[in-house]
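Participant: Sharing a model prediction with you, sequence too.
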Amino acid sequence: MAERLSAREAIALLTDDFTDDVTVEVTGEVTVEVTGDGTSDGPADGPLGWEGYDASHALAAARTGESESVVHGTAVVDGQRCVLVAFEFGFLGGSLGRRTGDRLVAAYRRARECRLPLVSLVATGGSRMQEGMVALTQLQRVAAETVALREAAVPHVAVLRDPATGGGWATVGAGADVVLALPSAQIGFAGSRVRPPDADPAAYTAEGQWAAGHVDTLVPGLELRAAVGRWLRLLTGGGPRLAAAPVGPPPALAEVSAPATGWEAVALARAPERPRAGAYLDAYVEGRAEIRGDRCGGVDPGMRCGFGWYEGRVVAYAAQGGTPTRPAGYRTAARLVRLADRLGIPVLTLVDTPGAANDAEAERAGAGPAIAEVFAAIAAARVPVTSLLIGEGGSGGALALAAAGNTWATPDSYFSVIAPELAAAILKRPPEQAPATADQLRLRPQDLVELGVVRGIVPRRA
């Protein structure tokens, strides 16, 4: 189990400076003045008249020094200004009640109105039973503010502490653009007391959620300030002016010339020693931070997506690693493109796959819909997308990541409607006819330029 920090301890761990902002809040159209003990005008024992609720509330305030389960204000994290929300688990389990909702709404709105990124330090057991459905409907309020924040192109980074469960995880946490988690933290929609008795406990941990693609990065507490600061710099590094022009394609890394034949092009692209996406990212994209997973329970290790600095500005990247791309990979890439588009950050894709994964598991996971999703995300992007073919371009599984009208190729790459061996088999040709079929497919980089499929062949790195 992760160390349980109070809201103030978590704030101190993360921030350079913090200014509290909880003296006046808004509930609908009614301004609520917060008193010293955290109470406000309203029915005794809350909206349900739950006997003893006022006393429990007062005891929680005395024990924690807080007037509610959420603290919010403006902060500086690693030099970056933001609006900060921190849950106090010691206050009635960090649960969400009406007043908690007021504070969350106030924080989201302040972030939107001031155009400051929102950072949420989540530690909650869920909705407050003593307020019944009034408490649960706070999730709808948070969801509405999440939508408004996204429409205003204001980024949201969530840090999951211990525990992060129930509606707080399902709205504030999982609704963020980037989700970080402290190692060993308990994370899950179902809290520890309401799970099936035979449930696998590993599924409810930060590590389990990371493995399933619901958490982007596990960050130890001492590294949290630098990690959040890096994300804030990257996610606020876009905008209409910077996204107006596409980034240029990276130069080729391999010292090879354009192939003489189609089969030579295939051999160059399949060479084990050929530079892969990792080499291109290391050579050209600095200060990277990666997102992970499709938020549907899937992770494709062969697809790397994230943000970094390239050509002096922030760029979002989606890079295939040379393996058959799985549905989770396409959905993660689509998630990346949509986020970059919303924040005004140009996109760079590195295309390299023999094709989409075609096993039964991939079909059950929705290979077709996932490919359609990334096609649509790139087609709908308002920010410029630049694509570089760095290896194999196997059919629609590769084309899905290629920008129409702004795709380039390296000399050691090829793009084909189908692999030459498969084309020969479909045409009922013997296997030895695959090289000749490769020539007929006109899949060499120079053929692709002539056909208008790619804009040009990038030169080698100087």
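Facilitator: Alright, I've got the coordinates. Residues are numbered from 1 along each chain as shown.

Participant: C-alpha only now, for contacts and for neighbours.
Facilitator: OK.

Participant: Which parts of the stretch 151-300 of the chain are strands?
Facilitator: Shown for the stretch 151-300 of the chain, the strands assigned by DSSP state E, counting those that start in this stretch span residues 156-165, 178-181, 187-188, 217-218, 286-291.

Participant: With mean neighbour count and distance to Gly298 added, can I get those in JSON lines?
Facilitator: What follows is the strands of the stretch 151-300 of the chain, written out as JSON lines (neighbours: other CA atoms under 10 Å; distance: least, CA to CA, whole Å):
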{"stretch": "strand 156-165", "mean neighbour count": "28", "distance to Gly298": "20"}
{"stretch": "strand 178-181", "mean neighbour count": "26", "distance to Gly298": "15"}
{"stretch": "strand 187-188", "mean neighbour count": "27", "distance to Gly298": "16"}
{"stretch": "strand 217-218", "mean neighbour count": "21", "distance to Gly298": "15"}
{"stretch": "strand 286-291", "mean neighbour count": "18", "distance to Gly298": "13"}
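
Participant: Below is structure B, check it against A:
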Amino acid sequence: MGVQTEASEAAPWISCPECRELVYSKRLARDLGVCPACGAYSRLDASQRVAQLVDAGSVVPFEPPVTVEDPIGFADSLPYRDRLRNARERTGADEAVTCVTASVTNHPVIVAVMDFRFLGGSLGVGVGERIVRACETALRTRTPLLLITASGGARMQEGAFALMQMAKTSQAMAELDEAGILTLSLVTNPTYGGVAASFATLTDVILAESGARIGFAGPRVIRQTIQQELPPGFQSAEFMQAKGFVDAVVPRPALRPVLGGLLGMVRPDGAPAATKATRLIRDPAELPERDPWEVVRLARHGDRPTTLDYVYQLLDDFQELKGDRLSGDCPAIVGGIGRLDGRPIVLIGHQKGHDTAERVSRNFGMALPEGYRKAARLMRLAEKLGLPVVTLVDTPGAHPGIEAEERGQAWAIAENLRLMSGLKVPIVSVITGEGGSGGALALATADRVLAFSNAVYSVISPEGCAAILWKDQAEAPRAAAALRLDARELLRHGIVDAVLPEPRGGAHENPAGAAETLRAALGATLPELTRLNPRELVERRRRRFRRYGIEDARNT
């Protein structure tokens, strides 16, 4: 779909197949193959992709491997060997994938880019071998891998040999996971069949171009099989992102900086920058006694800084990552990779929003199971890459709806508790507002748990407690006092390790100051944890939670 840029070499003006507007070919080239009239994306060949995305002068092509050309002696109206020869003559490429060593914004990367012009970008022995060699080079040199896919599926003319390439390439991707090598994919239009069902969707981060079609079976096959009309946008990049399978749909002009930012997360730029010192409060006597209900109201204040407010103040090169790779993306939890004073981290947090529309769209910060599964996916990515995890907690609790129960809310929360208890990288959790029940704990099973001075953390909301025990929600202030949920009490009982000061009237009175306080607190806390080896981290974290209820947590 889209404008075919090959025509630009033959004619100064070409017609966009989508909107039928005439487009000046040189302008189309300047616009990276995007129609200026309707925004349709052209289908690029491998050399065009490489030229657009990597640093000039950095490309070193791989030597083409020797593979069996025609493993089953296939012929239809034309012998397969003749089809291969014709494809090579027409495209100037030797196969449907080109592999190079290169760099993107000065970050080294191994790139495998597919070319749909070559037999529909089909996956055969030659493609599979090249993808595996790209993986092996990435493994040997410990260099990130970038896959750029465009394919109609497996190559029929190679029979079961083509099918085996799905397992072969998936196995190579697994070895990169085991070695902790970052893998990225850019899914372009179309990516179907054996490619989509193997290496294209096994990467740590999946980016897609707008409108790219992604799936196992193509829409024509699906319609013929089930005899049903497909929903609007079915299998588009945007559709698949909403279903939890794509991290981000990125405009073509933004691809290079986004890829560069992600690649930079595996190569810290020197030591983390020094931050302004802040005094974390560790003695509950230093905190004034407050009316717990007043603190609850401040913790819930609509203008209180959200996770994304803190992200935009604290992190450089932040790339939000979406989806649980299973069923959907939950907007009540946001997360991604960014740099905190030069240190790459994974940050995950509840997102309530500020105005009514955003709060409704984000379920008031009450996550669905896919939100917790997304958080788990990002934590596993952090462990793979050796990055610390920071979580920001601000939720009334997990979403209490029918759909949440149908999709396994309890299972999702339990899995996060188990995962975090054994995660082999540092975890710092900060209660920034409300810490409600298991929905909060699912992001707060951490090495260090901090809280802002107007935050609350409890097994249940005051209203819920009052309704159950006093049979009257009006008794919520009384319940708030009984639950000992304010920062002073949390610190006294060792539920949190330290408290971050904020204005008595709340962090919303000085959001920039709250962000700097958080920056300083993380700057003081992360270094002491990153010095510990993974085994010691896990042992200490498990001891932390093991002791609750059998001894004074503050004195152990």
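Facilitator: Perfect, I can see it now. Predicted, not measured: the structure shown is a model, and the values here were computed from it.

Participant: Drop the TM-score for these two in here.
Facilitator: Structural agreement between the two chains, given as a TM-score (TM-score structural alignment, normalised by the length of the first structure), stands at 0.90; 436 aligned residues with a CA RMSD of 2.2 Å.

Participant: circling back: dump the strands of the stretch 151-300 of the first structure to CSV, plus distance to Phe307 of the first structure.
Facilitator: Converted to CSV, the strands of the stretch 151-300 of the first structure look like this (distance: least, CA to CA, whole Å):
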stretch, distance to Phe307 of the first structure
strand 156-165, 14
strand 178-181, 11
strand 187-188, 25
strand 217-218, 13
strand 286-291, 6
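
Participant: among those, which is nearest Pro272 of the first structure?
Facilitator: Proximity of the strands of the stretch 151-300 of the first structure to Pro272 of the first structure was assessed by CA to CA; the nearest stretch is strand 286-291, lying at 25.2 Å.

Participant: so what secondary structure elements neighbour that closest one?
Facilitator: In this structure, strand 286-291 of the first structure packs against helix 224-235, strand 303-310, with contacts taken as 3 or more CA pairs under 8 Å, 6 or more residues apart in numbering; DSSP states H and E.

Participant: change it to 6 Å
Facilitator: Where contact means 3 or more CA pairs under 6 Å, 6 or more residues apart in numbering; DSSP states H and E, strand 286-291 of the first structure is packed against strand 303-310.

Participant: Can you spell out the matching residue range in the second structure for the strand it packs on?
Facilitator: Correspondence between strand 303-310 of the first structure and the second structure is established over residues 333-340, with TM-score structural alignment as the criterion.

Participant: The matching stretch vs the first structure, average distance?
Facilitator: After superposition onto the first structure, the average distance of stretch 333-340 of the second structure to its aligned residues comes to 0.8 Å, using mean CA distance after the TM-score superposition for the first structure.

Participant: Residues contacting that stretch, please?
Facilitator: Outside stretch 333-340 of the second structure, the residues that touch it by CA atoms under 6 Å, 6 or more residues apart in numbering are 315-321, 344-351, 371.

Participant: again with stretch 88-100 of the second structure
Facilitator: Contacts of stretch 88-100 of the second structure (CA under 6 Å, 6+ apart): 60-62, 111-115, 118, 121, 127.

Participant: Can you give me the end-to-end span of it?
Facilitator: The stretch stretch 88-100 of the second structure measures 19 Å between its terminal residues, going by CA to CA, to the nearest Å.

Participant: returning to what we had before: just flag the most distant two among the contacts of stretch 333-340 of the second structure.
Facilitator: That would be Asp316 and Gly371, which, of the contacts of stretch 333-340 of the second structure, are the farthest apart (CA to CA) at 23.5 Å.

Participant: dump the residue contacts of the corresponding residue of the first structure for Gln351 of the second structure.
Facilitator: Structural alignment places Gln351 of the second structure opposite Gly321 in the first structure (criterion: TM-score structural alignment). The contact partners of Gly321 of the first structure, taken as CA under 6 Å, 6+ apart, are 277, 302-303.

Participant: tell me which of the residues you listed are still there in the second structure?
Facilitator: For both residues aligned by TM-score structural alignment, their matches' CA atoms under 6 Å, a contact is called conserved when the aligned residues also meet in the second structure; among the contacts of Gly321 of the first structure this holds for 277, 302-303.

Participant: And those, which is closest to Leu116 of the first structure?
Facilitator: Met303 (30.4 Å).

Participant: For that closest one, grab the count of nearby residues.
Facilitator: 26 (other CA atoms under 10 Å).

Participant: hmm, back to that, rebuild the contacts of Gly321 of the first structure as a markdown table, extending it with distance to Val337 of the first structure.
Facilitator: As requested, those are arranged in a markdown table below (distance: CA to CA, whole Å):
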| residue | distance to Val337 of the first structure |
| --- | --- |
| Ala277 | 18 |
| Gly302 | 17 |
| Met303 | 13 |
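
Participant: Neighbours of Arg276 of the first structure, how many?
Facilitator: Neighbours of Arg276 of the first structure using other CA under 10 Å come to 21.

Participant: Leaving out chain neighbours, which residue sits closest to Ile457 of the first structure?
Facilitator: Setting aside the residues directly before and after it, Ile457 of the first structure is nearest to Ala409 in space (CA to CA, 6 or more residues apart in numbering), at 4.9 Å.

Participant: That neighbour pairs with which position in the second structure?
Facilitator: For Ala409 of the first structure, the aligned residue in the second structure is Ala451 (criterion: TM-score structural alignment).

Participant: swap in Arg288 of the first structure?
Facilitator: Aligning on TM-score structural alignment places Arg288 of the first structure opposite Phe318 in the second structure.

Participant: likewise Gly65 of the first structure?
Facilitator: Mapped onto the second structure by TM-score structural alignment, Gly65 of the first structure lines up with Gly92.

Participant: Repeat that for Ala328 of the first structure.
Facilitator: For Ala328 of the first structure, the aligned position in the second structure is Glu370, judged by TM-score structural alignment.

Participant: Quickly find the element holding its match.
Facilitator: Assigned by DSSP states H and E, Glu370 of the second structure belongs to helix 369-385.

Participant: In the first structure, what stretch matches whichever helix or strand comes after that helix?
Facilitator: The element immediately downstream of helix 369-385 of the second structure (helix or strand, assigned by DSSP H and E) is strand 389-395. Mapped onto the first structure with TM-score structural alignment as the criterion, strand 389-395 of the second structure occupies residues 347-353.

Participant: Next, the mean deviation of that stretch compared to the second structure.
Facilitator: Once fitted to the second structure, stretch 347-353 of the first structure is off its aligned match by 0.4 Å on average (mean CA distance after the TM-score superposition for the first structure).

Participant: which residues are in contact with that stretch?
Facilitator: Outside of stretch 347-353 of the first structure, the residues within contact range by CA under 6 Å, 6+ apart are 315-320, 322-324, 385-394, 398.

Participant: One more: stretch 270-283 of the first structure?
Facilitator: Applying CA under 6 Å, 6+ apart, the contact partners of stretch 270-283 of the first structure are Gly321.
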